[in-house]
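# sequence unavailable; structure follows:
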């Protein structure tokens, strides 16, 4: 076993940086096989009318499984790209992390639109 660990060919093959750059960025290796598709969901989130950077979580409406998570920009805009079209749709929950007890915003029955 010690000879195997000292073999330079084994050490090169076990390094993470040994992967080709095209392999790391290939859509075939980073595609969501369950909730991935050719649609997107875009929206704006505000807390009591004030836009800001909030954590937005997207859930499948039928199973309540967490599909994606993103942060909105400072204007409250968020986007979930390459989402599958689901017949029951999605719902999104946004939270403000400043400790405000009224910190959740919920959007229900979200239907994705085709990617441009």
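Noted; the coordinates are in hand. Note that the structure is predicted; figures quoted are calculated from it, not measured.

# use CA for all of it now, contacts and neighbours both
Noted.

# for the protein, what spans make up the strands?
Along the chain, the segments classed as strands by DSSP state E run 36-44, 46-47, 50-51, 55-60, 66-71, 77-83, 90-95, 104-110, 113-114.

# which one of those strands lies nearest to residue 12?
With respect to residue 12, and counting by Cα to Cα, the nearest of these is strand 36-44 at 33.6 Å.

# for that closest one, packing partners?
Counting contacts by 3 or more Cα pairs under 8 Å, 6 or more residues apart in numbering; DSSP states H and E, strand 36-44 packs against strand 77-83, strand 113-114.

# pull out the buried positions in that strand.
Neighbour counts over strand 36-44 (16 or more other Cα atoms under 10 Å) mark 36, 37, 39, 40, 41 as buried.

# ok, second structure coming up, stack it against the first:
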């Protein structure tokens, strides 16, 4: 299942709360949206079909630009 952690860039890389969107990579269609945890920065997406996805993270404060992770492959459906 697609999961990760959002952090501010720098020293130290501090976990932060950010909006994270999951997209179907071949079509670009938005599938899910969540906010990462404010303390740990952790996020995850569950109950997905098998496929290839990308995740885009956005800094709603405007201090940093967005970050995209591509080619997230789920060979089998996620629970």
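Thanks, I have it. A quick note: this is a predicted structure, and the numbers were derived from the prediction, not measured.

# TM-score of the superposed pair?
Scored by TM-score structural alignment, normalised by the length of structure 2, the superposition of the two chains gives a TM-score of 0.81; 73 aligned residues with a Cα RMSD of 1.5 Å.

# would you turn the buried residues of strand 36-44 of structure 1 into TSV with distance to residue 107 of structure 1?
Formatted as TSV, the buried residues of strand 36-44 of structure 1 follow (distance: Cα to Cα, whole Å):
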residue	distance to residue 107 of structure 1
36	20
37	21
39	18
40	15
41	12
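
# check contacts around residue 58 of structure 2.
By Cα atoms under 8 Å, 6 or more residues apart in numbering, the residues touching residue 58 of structure 2 are 18, 19, 20, 65, 66, 67.

# now the buried members of the residues you listed.
Neighbour-count burial (16+ other Cα under 10 Å) applied to those gives 18, 19, 20.

# so what's the aligned residue in structure 1 for residue 5 of structure 2 closest to, chain neighbours aside?
By TM-score structural alignment, residue 5 of structure 2 lines up with residue 44 in structure 1. Among residues not flanking residue 44 of structure 1 along the chain, residue 77 sits closest, at 4.3 Å (Cα to Cα, 6 or more residues apart in numbering).

# residues near the alignment partner in structure 2 of the one you found, how many?
In the superposition onto structure 2, residue 77 of structure 1 corresponds to residue 42 when matched by TM-score structural alignment. For residue 42 of structure 2, the count of nearby residues is 18 (other Cα atoms under 10 Å).

# you'd agree residue 42 of structure 2 is up against residue 2?
No. Residue 42 of structure 2 lies out of contact with residue 2 (Cα atoms under 8 Å); the separation is 11.1 Å.

# right, I'll call it a day here.
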